[in-house]
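Trainee: sequence plus predicted model, see below.
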Amino acid sequence: MNGLNKGVGKVEVTLKWDPSPLGAPAHDLDIIAGVYTADDPYGQPAYLVHFDSRSPDGTITLNRDSRTGQGFGYDEAMTFELDRLAPTYTRVVVGVPIQQGGGRRTFGDIANAGFRIREGHVDLAQEDFTPYSDATAVTVVEFSRDGTGGWEYRLVGRGFDTDPQSFTTLMGAQHA
């Protein structure tokens, strides 16, 4: 994953995966968004959006939250109205951790896991998690303001081996 693309406004990030085998604990993947200020773009997020919630100003909303991966197509969805986000916020990092309630699981343990980024009816990106088979969490996309105040996105694809709570403190850190 890489590349930089400019001029996005209202974007949806969706997540899919196959349910766990019969009798096995359910696979639960989550979309998490960390929102960062211009004063601290690589520090701790100003706030997080995850687990059936929305941002304080309503610009980022988790619309669908699946705990099993059951259903057709994309099971979990988060909407970003970047063009409405206050100028104080200059960076949004989106990541996907795997809940570890039934024992340690990696993306290699979960069949057909992937994500899609759309603006309207146009797919901006569609990837799977195959390159991150040893990871328990992955950052997938970073949205950032450009010099004119518009938004651009960059696929980041960075794997982590950590629990979901720790991931929220690491996902926006600057990487080499």
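Mentor: All right, it came through fine. Numbering: from 1, shown residues only.
Trainee: CA only for contacts and neighbour counts going forward, please
Mentor: OK.
Trainee: so what's the residue count around H175?
Mentor: Number of residues near H175 (other Cα atoms under 10 Å) recorded here: 7.
Trainee: and it, how close does it get to P25?
Mentor: H175 sits 33 Å away from P25, going by Cα to Cα, to the nearest Å.
Trainee: please enumerate the helices of the protein.
Mentor: 164-170 (DSSP state H).
Trainee: strands of that one, residue ranges please.
Mentor: Along the chain, counting by DSSP state E, strands occupy 4-8, 10-16, 32-37, 47-49, 60-64, 76-81, 89-97, 114-119, 122-128, 137-145, 151-160.
Trainee: how far does the first one sit from its chain's centre?
Mentor: Meaning strand 4-8. What separates the centre of strand 4-8 from the centre of its chain is 17 Å, taken as Cα atoms, centre = their mean, to the nearest Å.
Trainee: mind listing what's buried along that strand?
Mentor: V8 (16 or more other Cα atoms under 10 Å).
Trainee: for comparison:
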Amino acid sequence: MNGLNKGIRKVEVSLKWDPSPAGQPPTDLDIVAATYPAADPSGDPAYVVHFDSRSPDGTITLNRDSRTGQGFGWDEVMTVELNRLDSRYGRVVIGVAIQQEASPRTFGDVGKPALRIREDYTVLTEDDFASVRGSTAAVVAEFVRDGSGSWSFLPGLRGHDEDPATFARVMGAPRAS
């Protein structure tokens, strides 16, 4: 490892969307983060962070949660402090799920959804979910720790069609080759 390369240290995952049209049920998108043990990075998550929760050690925090998409700027914001994450964890998967309580919705049904992941002021990725418009949930990023302890970012959206609870269990499945 290059002594000057510290890898990804702390990221901010931001999500926004337009509120539902008048008379329609609210649209609720949620950022979900799953942390996996280094010994089994594609197995069951050690823990999952979503609305109304945070990681046991405080390294993953949902700073802003919206149930409607109403607000100024980014409606949901999650901070992931990879540099503080215990060495027993080797992978963090970030996803976005659409709550399906009011009526079934896909990303194509959501008004102007947008995603931004950044480290400090450096934007790592931005997306509008167009490539997964028929899905109800999507993996939006993975962070993987290498043998030296440095974290790297693996971008790319992968659509899923599960409800939020099922999605939280399966979102860490290995990428298809």
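Mentor: Thanks, I have the structure now. Keep in mind that this is a model prediction, so the values were computed, not measured.
Trainee: what TM-score do we get after superposing?
Mentor: The TM-score (TM-score structural alignment, normalised by the length of the first structure) is 0.94; 171 aligned residues with a Cα RMSD of 1.0 Å.
Trainee: aligned partner of L15 of the second structure in the first structure?
Mentor: Aligned against the first structure by TM-score structural alignment, L15 of the second structure finds its counterpart in L15.
Trainee: wait, its match sits on G71?
Mentor: No - taking contacts as Cα atoms under 8 Å, L15 of the first structure lies outside contact range of G71: 11.6 Å.
Trainee: out of those two, which sits in the more crowded spot?
Mentor: Higher neighbour count among L15 of the first structure and G71: L15, with 26 against 12, using other Cα under 10 Å.
Trainee: ok, V49 of the second structure touching I60?
Mentor: Yes - V49 of the second structure is within contact range of I60, at 7.1 Å (criterion: Cα under 8 Å).
Trainee: shared neighbours, the two?
Mentor: A33 (Cα atoms under 8 Å, 6 or more residues apart in numbering).
Trainee: those two - which one has more neighbours?
Mentor: I60 (26 against 20).
Trainee: count the neighbours of the nearest residue to that one once chain neighbours are set aside for me.
Mentor: Counting by Cα to Cα, 6 or more residues apart in numbering, I60 of the second structure lies nearest to V80, which is 4.5 Å off, once chain neighbours are set aside. Neighbour count of V80 of the second structure, defined by other Cα under 10 Å: 22.
Trainee: for A26 of the first structure, same thing?
Mentor: The burial count for A26 of the first structure: 18, using other Cα under 10 Å.
Trainee: list the contacts for it?
Mentor: P19, S20, R67, T68, G102.
Trainee: could you measure from the fourth one over to Q126 of the first structure?
Mentor: Put plainly, it is T68 of the first structure. When T68 of the first structure is compared with Q126 of the first structure (using Cα to Cα), they lie 21 Å apart.
Trainee: again with the last one
Mentor: Using Cα to Cα, one gets 28 Å for the distance from G102 of the first structure to Q126 of the first structure.
Trainee: please tell me I have it right and L115 of the second structure contacts S14.
Mentor: Yes - look at L115 of the second structure against S14 with Cα under 8 Å: they come within range, at 5.8 Å.
Trainee: more neighbours, those two?
Mentor: Just comparing L115 of the second structure and S14: by other Cα under 10 Å the higher neighbour count belongs to S14, 22 against 19.
Trainee: you'd agree the more buried one is up against V123?
Mentor: No - using Cα under 8 Å, S14 of the second structure makes no contact with V123, being 10.9 Å away.
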